[in-house]
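Q: Make a model of this:
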Amino acid sequence: MKNDIPVYDISTFEEYKNAGILVSRFGHYSKQYLHLHSAHRHSFYHMVCFTKGSGSQTIDFKNYPVLPGMIYFMTPGQVHSWAFESEVEGYIINFSENYFKSFLYNPLYLENFSFFDEHSGDAVLVLPELTMEKVVSLFEEILHEGKEARPFDADLVRLLMLNIFIQVSRGLSLKQQPQTNSYNQTLLKSFKRLIETNFIELRFPKQYAALLYITPNHLNALCNDLLGISAGQLIRDRVILEAKRLLINMELSIAEISDKLAFSDPSYFIKFFKKHVGSTPDKFRKQDK
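A: From the prediction side, this is the model:
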């Protein structure tokens, strides 16, 4: 079996101390792990705050500038690459999926932060100046805690990280209208979780509606109201994203990718991809080289 896109686990990094977390100044990290500049996946959460430098980065095939005062968040499985135009400085934290689960009563607590939802559009943010000052101070405290072993240092690092999440979320919430229906938001999150674990096998809204104990019409109305797209479109978008992630691995044939995505035959996969992306899988692959 040929390999997919390179997937890097947090335990492959030298600074990893079997605690599920890596914290570093970004300049050092970027120079030490040059292979991370090309397209790769993470099996962990990833957070970077830039304080200096310029360039661009790609997250799941969307391009973003690199700017001082910018922070971005990634969840496990996303595809990422960098292209810097000048020396870049800042902070980086990688942490495992289980890092907070033994610490927080609610194992889904991180879902309260929209920037950990890859569909929200909040994963790449330019922070207000005051928020940036607070966040930089918190990063410095985290780095200080990692210099030597002290009682409860791991717990304090978790608290400082949660403080970063809250500070960023508060700054973000000032620009957004408050959500009025928490039930609908919870239902949408449940739908997205189901898509993430079942999009290979389940392709129709009615299948997910049955798992959520609601009608297909209810599910579709929910997605249209909160996201402006249909439930079917959300499912298709996830299938297309996975297809793109697989296509950048030149070792996989179109037929193998079609099989991985459970299409009945490669020709149907090609038609599906061209209809929704606007180019054939082969053309997309060549353009992304």
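
Q: contacts and neighbour counts: CA atoms only from here.
A: OK.

Q: Tell me which residues are up against stretch 70-87.
A: 27, 36-61, 66, 97, 115-118, 123-127, 245 (CA atoms under 8 Å, 6 or more residues apart in numbering).

Q: Next step: these restricted to helices.
A: Judged by DSSP state H, the contacts of stretch 70-87 include Gly27, Arg245 as members of helices.

Q: One more sequence to fold, the one below, so I can look at both together:
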Amino acid sequence: MIKEFSYKKFGNLEFSKTSIQNDSLTTINEHIKVLFIPQNAIIQVDFQEIEMKTDTLLFINPHVILKPCETVGGQLMHFNRDFYCVEIHDQEVACDGILYNNVFEIPFINLNEEQSVEIQKIISDIQSELKDEDSGTEEMLRTLLKLIILKSTRIWKQQHQLSDKEQQADVQFLRKFSKLVEQHYKTLHTVADYADLLCVTPKNLSKKIGLVSKDTPNEIIKNRIILESKRLLAHTTMNVKEIAYSLNYEDDAYFVRFFTKHVGISPTSFRKQF
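A: Model prediction:
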């Protein structure tokens, strides 16, 4: 099901091994997504296969590669930025909030039984609204979507012990770092680069990132570069030299060594796997 309101688009798909075909996900590759995944399901997110220990929500930016390996009963909501992500939306629960700008981890929200029932009720309400032709449908869908994002942001903060008011500055700092890495990983490759942008020392940056991540800032930056390298190798026809240049590596031999060190196989071997 999908609704279009002028340039605004919002839709819902069943996400399961039997119902999702590659082309159905390709058509919404540019959309922002919220995915409900039931317990014990196995999905692949950007080449990483993950089994769900609980019912789970996953918040997905455009171009992330999804695959339902062993999934039954999942629900995928997708929308474009015209539908939800305009300046009037509160920053923390908009598309530039911590759930959608999170380079520290794949942003899963593990749900307990009560939370899962609540989220599934909202998804059911969304599906009902998609069947209606009412003047208030667009705003109701946006409200229900925001409700899922808001509730999930609260759960994420609680799970990361960042829900106290005095810790809001830390949350905003982490969100800003994530956003900067996403914007500049192709051209800025060092911790010092991001420390300068954030007006802190590299040591202080590492301390703040340690609040939510086991990885250091340097590892986070390198992991984002590697992820983009994998996406380009698996889903484009660019050669290794072109990929290296697009990521600001003028020496493609250095890029090959860098990729091989972090992935364990060469870029050419990785491409052959996909």
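
Q: The second structure: helices as residue ranges?
A: Using DSSP H, the helices of the second structure run over residues 22-26, 113-131, 137-159, 168-184, 191-198, 202-209, 217-235, 240-246, 252-263, 267-273.

Q: Columns distance to Met1 of the second structure and mean neighbour count on top of those helices, output as TSV?
A: As requested, the helices of the second structure are arranged in TSV below (distance: least, CA to CA, whole Å; neighbours: other CA atoms under 10 Å):
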stretch	distance to Met1 of the second structure	mean neighbour count
helix 22-26	12	12
helix 113-131	7	15
helix 137-159	13	17
helix 168-184	31	17
helix 191-198	42	16
helix 202-209	40	16
helix 217-235	27	18
helix 240-246	37	17
helix 252-263	39	16
helix 267-273	34	14
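
Q: So for Gln91 of the second structure, which of these sits nearest?
A: Minimum separation from Gln91 of the second structure across the helices of the second structure (CA to CA) falls at helix 168-184, 9.7 Å.

Q: and the closest one, which stretch of the first structure?
A: Mapped onto the first structure using TM-score structural alignment, helix 168-184 of the second structure spans residues 182-198.

Q: Give me the mean deviation of the matching stretch from the second structure.
A: Compared with the second structure after fitting, stretch 182-198 of the first structure deviates on average by 1.7 Å (mean CA distance after the TM-score superposition for the first structure).

Q: one step back: same list, the helices of the second structure, but as a markdown table with distance to Glu4 of the second structure please.
A: Putting the helices of the second structure into a markdown table (distance: least, CA to CA, whole Å) gives the following:
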| stretch | distance to Glu4 of the second structure |
| --- | --- |
| helix 22-26 | 17 |
| helix 113-131 | 10 |
| helix 137-159 | 9 |
| helix 168-184 | 29 |
| helix 191-198 | 39 |
| helix 202-209 | 39 |
| helix 217-235 | 28 |
| helix 240-246 | 35 |
| helix 252-263 | 41 |
| helix 267-273 | 37 |
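
Q: Can you name the residues that contact the aligned partner of Lys208 of the second structure in the first structure?
A: Counting by TM-score structural alignment, Lys208 of the second structure corresponds to Leu222 in the first structure. Contacts here follow CA under 8 Å, 6+ apart; on that basis Leu222 of the first structure touches Asn184, Leu188.

Q: which stretch among the helices of the second structure comes nearest Val93 of the second structure?
A: helix 137-159 (5.7 Å).

Q: Quick one: residues contacting the nearest residue to Val239 of the first structure once chain neighbours are set aside.
A: In this structure, Val239 of the first structure finds its nearest non-sequential neighbour in Phe199, 6.6 Å apart by CA to CA, 6 or more residues apart in numbering. Going by CA under 8 Å, 6+ apart, Phe199 of the first structure touches Ile235, Arg238, Val239.

Q: measure Phe199 of the first structure to Gln287 of the first structure for me?
A: As judged by CA to CA, to the nearest Å, Phe199 of the first structure and Gln287 of the first structure stand 26 Å apart.

Q: ditto for Arg170 of the first structure
A: Per CA to CA, Arg170 of the first structure is found 39 Å from Gln287 of the first structure.

Q: cool, Leu226 of the first structure as well?
A: 33 Å.

Q: Compare these two and say which is more crowded by neighbours.
A: For the pair Leu226 of the first structure and Gln287, the greater number of neighbours falls to Leu226 (13 against 10), based on other CA atoms under 10 Å.

Q: Could you measure from the more buried one over to Phe191 of the first structure?
A: From Leu226 of the first structure across to Phe191 of the first structure, the span is 12 Å (CA to CA).

Q: just Thr131 of the first structure next, same as before
A: Noted for Thr131 of the first structure: a distance of 32 Å to Phe191 of the first structure, by CA to CA.

Q: tell me, stretch 113-123 of the second structure lands on which residues of the first structure?
A: Stretch 113-123 of the second structure maps onto residues 129-139 of the first structure, going by TM-score structural alignment.

Q: once aligned to the second structure, how far is the matching stretch on average?
A: Superposing on the second structure places stretch 129-139 of the first structure at an average distance of 1.7 Å from its equivalents, by mean CA distance after the TM-score superposition for the first structure.

Q: any residues touching that stretch, and which ones?
A: Taking CA under 8 Å, 6+ apart as the rule, stretch 129-139 of the first structure contacts Gly69, Tyr91, Leu160, Met161, Asn163, Ile164, Gln167, Val168, Gly171.

Q: can we see that at 10 Å?
A: 23-25, 49-51, 68-71, 90-93, 126-127, 141-142, 144-145, 157, 159-172 (CA atoms under 10 Å, 6 or more residues apart in numbering).

Q: and what of stretch 250-268 of the second structure?
A: Residues from elsewhere that reach stretch 250-268 of the second structure (CA under 10 Å, 6+ apart): 222-223, 225-227, 229-230, 233-234, 239-245, 247-249, 269-271.

Q: go again using 6 Å as the cut-off
A: Contacts to stretch 250-268 of the second structure, defined as CA atoms under 6 Å, 6 or more residues apart in numbering, come from residues Lys241, Ala244.

Q: Over which residues of the first structure does it lie when aligned?
A: Taking TM-score structural alignment, stretch 250-268 of the second structure hits residues 264-282 over in the first structure.

Q: from the chain's centre, how far out does the matching stretch sit?
A: 25 Å (CA atoms, centre = their mean, to the nearest Å).
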